[in-house]
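**Q** Sequence first, then the predicted structure, then my questions.
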Amino acid sequence: MSTIAFIGLGNMGSPMAQNLLASGFHVQVFDVDVNAARQLEPFGAVVASTLEEAVDGAGTIITMLPAGAHVRAVYLGDLHGGVGLLNIVQDNALLIDCSTIDPDSARLVANEAQNKRLLFVDSPVSGGVAGAKAAALTFIVGGSDEAFSKANAILQYMGKNVFHAGKAGDGQMAKICNNLMLGILMSGTCEALNLGIDHGLDPKVLSNIMLQSSGRNWALELYNPCPGVMDSAPASNQYNPGFMSKLMLKDLGLGLDAALQTNSSVPMGSLARNLYAFHNAAGHAELDFSSLFEFYKNQKG
């Protein structure tokens, strides 16, 4: 199997890299937190101390980073001495960025990669930590047909769905639209459940009724935000993430930024963003995003 460099080993990146190792790839890993990288050594990963070491001999480079600023710095270089991946990878390398960032940053990196005759795709993911661990992620890819075809051959080992959204940046835009809708759905689900509970309804009974009615949605079916209703949901496990509330706030912010660029109307997205801002400010940023239910519980009138 070919050599892959994996850069960024947080809650998502680490299990994704593990799945590549389990599939037989030679994986060279790097993270600014060296302990995060060393945790993959028992699975066969080679720990690199620099980006240069990580990409040495790697035909494919995968990144999973927190935000657009990090992606720009890692790929293009920065003022702190970082040379930039685009300047150190081998000729004809394939670059796959799985971060969720603003489309403009993805397009900027894609253009610079094209100028250097490198293949680049933006490939944000959906499915959360559980999906990453189970190799069941959905990848939403933006890039050329050639780049998508080559990336697809790698992404299949970490997920169950790979979509070609369109040109560079379109993967990010599709992911932003999805998470805008998810934030709205979770907010509405929390609101409806809390209203029913306030009027004396059993949340399990109410959830079952809505699951068989027109209010059925992903949050209600697979991620119920009310503690005790669904054993496997973060709500029944002290809201252990999952997908942290601060990340939902980030993604909703990306949605609002995108809306400003096109003067698109996003009143529900704006409200969801504000709800998560209040919730996070109350000390819940590190909890699962379904913990917004607790915000509703604590509000009266």
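**A** All right, it came through fine.

**Q** CA only for contacts and neighbour counts going forward, please
**A** Will do.

**Q** what about the nearest residue to V89 once chain neighbours are set aside, how many residues close to it?
**A** Spatially, and ignoring its direct neighbours in sequence, V89 is nearest to V55 (6.1 Å; C-alpha to C-alpha, 6 or more residues apart in numbering). Counted with other C-alpha atoms under 10 Å, residues neighbouring V55 total 27.

**Q** Equivalent analysis for L94, please.
**A** Based on other C-alpha under 10 Å, the number of other residues close to L94 is 22.

**Q** Now do the same contact list for it.
**A** G59, T60, I61, L118, L119, F120, A147, K150, A151 (C-alpha atoms under 8 Å, 6 or more residues apart in numbering).

**Q** Tell me where this protein has strands.
**A** For the chain, the strands defined by DSSP state E cover 3-7, 26-30, 46-47, 60-63, 94-97, 119-122, 125-126, 137-142, 159-166.

**Q** put this beside the first:
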Amino acid sequence: MARVAFIGLGNMGGGMAANLAKGGHDVRAFDLSADALERAREKGCSAVASAAEAVADADAVVTMLPAGKHVRDVYDASVFGKAPTDAILIDCSTIDVTTAREESAKARAQGYEMVDAPVSGGIAAADAGTLTFMVGGSEDGFAKARPYLELMGKAVIHAGGPGAGQAAKICNNMLLGASMIATCETFVLAEKLGLDLQTFFNISSQASGQNWSMTSYCPVPGVGPETPADRNYEGGFATALMLKDLRLAMEAAESVDAYTPMGSHAEELYTRFLELGGDGKDFSAIIRMIAEKAD
């Protein structure tokens, strides 16, 4: 049994921390939300009063935080110099590549191994322990982090050096955002052309247009497997989070002079959808905006 500090118990972090506790580890959890701490306690974690208290004597530190600023603040103020230097530092937040590399360099300078390990899979996968982790860091860091990540995910993939996990995550989610929009457009067009949408799904899911947004996360209620569309687009992956990832992708593209017209247009459309009130809905709910524009 290892001592694991887990900082950040939101929609994703809560389930992840619970799976580490279920795996037999002594999980010392911290979050600014008292409700989140109570839920973590109910799922086998020990609630502590601060991030610094969580990391004391830890074998591993896992963070799941909203943005790069929060990662910098937590690591600089409460992890570096507070956690033992032989603890593996695992940041599962989705943040910009530059911050991930900077924090990794600070960790290395102080004798720590640190990996960036953003996730794919959403809340249900976090609760079920079936996330996919894209890991950036050294081979030694990856080897130390892997046993903890495997308790929280179905796939743990070493993407490369520091920042590579974040690069893989934002590239993946840029593709996801753009493909969801195309999938939504396609269903709207199919309906206007008089096609039965379940029939169209049966065809396209086995033809060259097949993609994850259609076959695993269909944006049409009652078509394909159960998705947030069947729950009035509640739960799942919030539009605000998709837009955050698209903006990170656009920042990264600009920094390396990459031409990403589809990613840029996806960012514009999700910005419009959020401004129209879609921020609290799953990102697949953008089909509603597309259908309304088509009317």
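**A** Noted; the coordinates are in hand. Quantities reported herein were computed from a predicted structural model and do not represent experimental measurements.

**Q** TM between them?
**A** Scored by TM-score structural alignment, normalised by the length of the second structure, the superposition of the two chains gives a TM-score of 0.98; 295 aligned residues with a C-alpha RMSD of 1.0 Å.

**Q** just to revisit the earlier point, adding distance to Y75 of the first structure, write the strands of the first structure out as JSON lines.
**A** Formatted as JSON lines, the strands of the first structure follow (distance: least, C-alpha to C-alpha, whole Å):
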{"stretch": "strand 3-7", "distance to Y75 of the first structure": "11"}
{"stretch": "strand 26-30", "distance to Y75 of the first structure": "14"}
{"stretch": "strand 46-47", "distance to Y75 of the first structure": "20"}
{"stretch": "strand 60-63", "distance to Y75 of the first structure": "9"}
{"stretch": "strand 94-97", "distance to Y75 of the first structure": "10"}
{"stretch": "strand 119-122", "distance to Y75 of the first structure": "11"}
{"stretch": "strand 125-126", "distance to Y75 of the first structure": "19"}
{"stretch": "strand 137-142", "distance to Y75 of the first structure": "17"}
{"stretch": "strand 159-166", "distance to Y75 of the first structure": "21"}
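
**Q** between the ones you listed, which one is nearest to T189 of the first structure?
**A** The closest of the strands of the first structure to T189 of the first structure is strand 125-126. By C-alpha to C-alpha, the value is 19.6 Å.

**Q** which bit of the second structure covers that closest one?
**A** Counting by TM-score structural alignment, strand 125-126 of the first structure pairs with residues 119-120 of the second structure.

**Q** so what's whatever residue of the second structure lines up with V89 of the first structure up against?
**A** Applying TM-score structural alignment, one finds that V89 of the first structure aligns to A83 in the second structure. Neighbour list for A83 of the second structure: A52, V55, A56, D57, A58 [criterion: C-alpha under 8 Å, 6+ apart].

**Q** Of those, which is the most crowded?
**A** V55 leads these on contacts (other C-alpha under 10 Å) with 30 neighbours.

**Q** Spit out the contact partners of the residue nearest the centre of the second structure.
**A** Residue closest to the average C-alpha location in the second structure (C-alpha atoms, centre = their mean): V119, at 4.3 Å. With contact taken as C-alpha under 8 Å, 6+ apart, V119 of the second structure is in contact with C92, S93, T94, L131, T132, F133, M134, K169.

**Q** one more time with 10 Å, if that's ok
**A** 12, 64, 92-94, 125-126, 131-135, 152-153, 155-156, 165-166, 168-169 (C-alpha atoms under 10 Å, 6 or more residues apart in numbering).

**Q** quick one, longest helix in the second structure?
**A** helix 164-192 (DSSP state H).

**Q** average offset between that one and the first structure?
**A** In the superposition with the first structure, the aligned residues lie an average of 0.6 Å away from helix 164-192 of the second structure, counting by mean C-alpha distance after the TM-score superposition for the first structure.

**Q** picking that back up, can you check which of the strands of the first structure gets nearest to N19 of the first structure?
**A** The nearest among those, by C-alpha to C-alpha, is strand 159-166 at 9.4 Å.

**Q** In that closest one, which residues are buried?
**A** The neighbour-count check on strand 159-166 of the first structure (16 or more other C-alpha atoms under 10 Å) flags G159, V162, H164, A165, G166 as buried.
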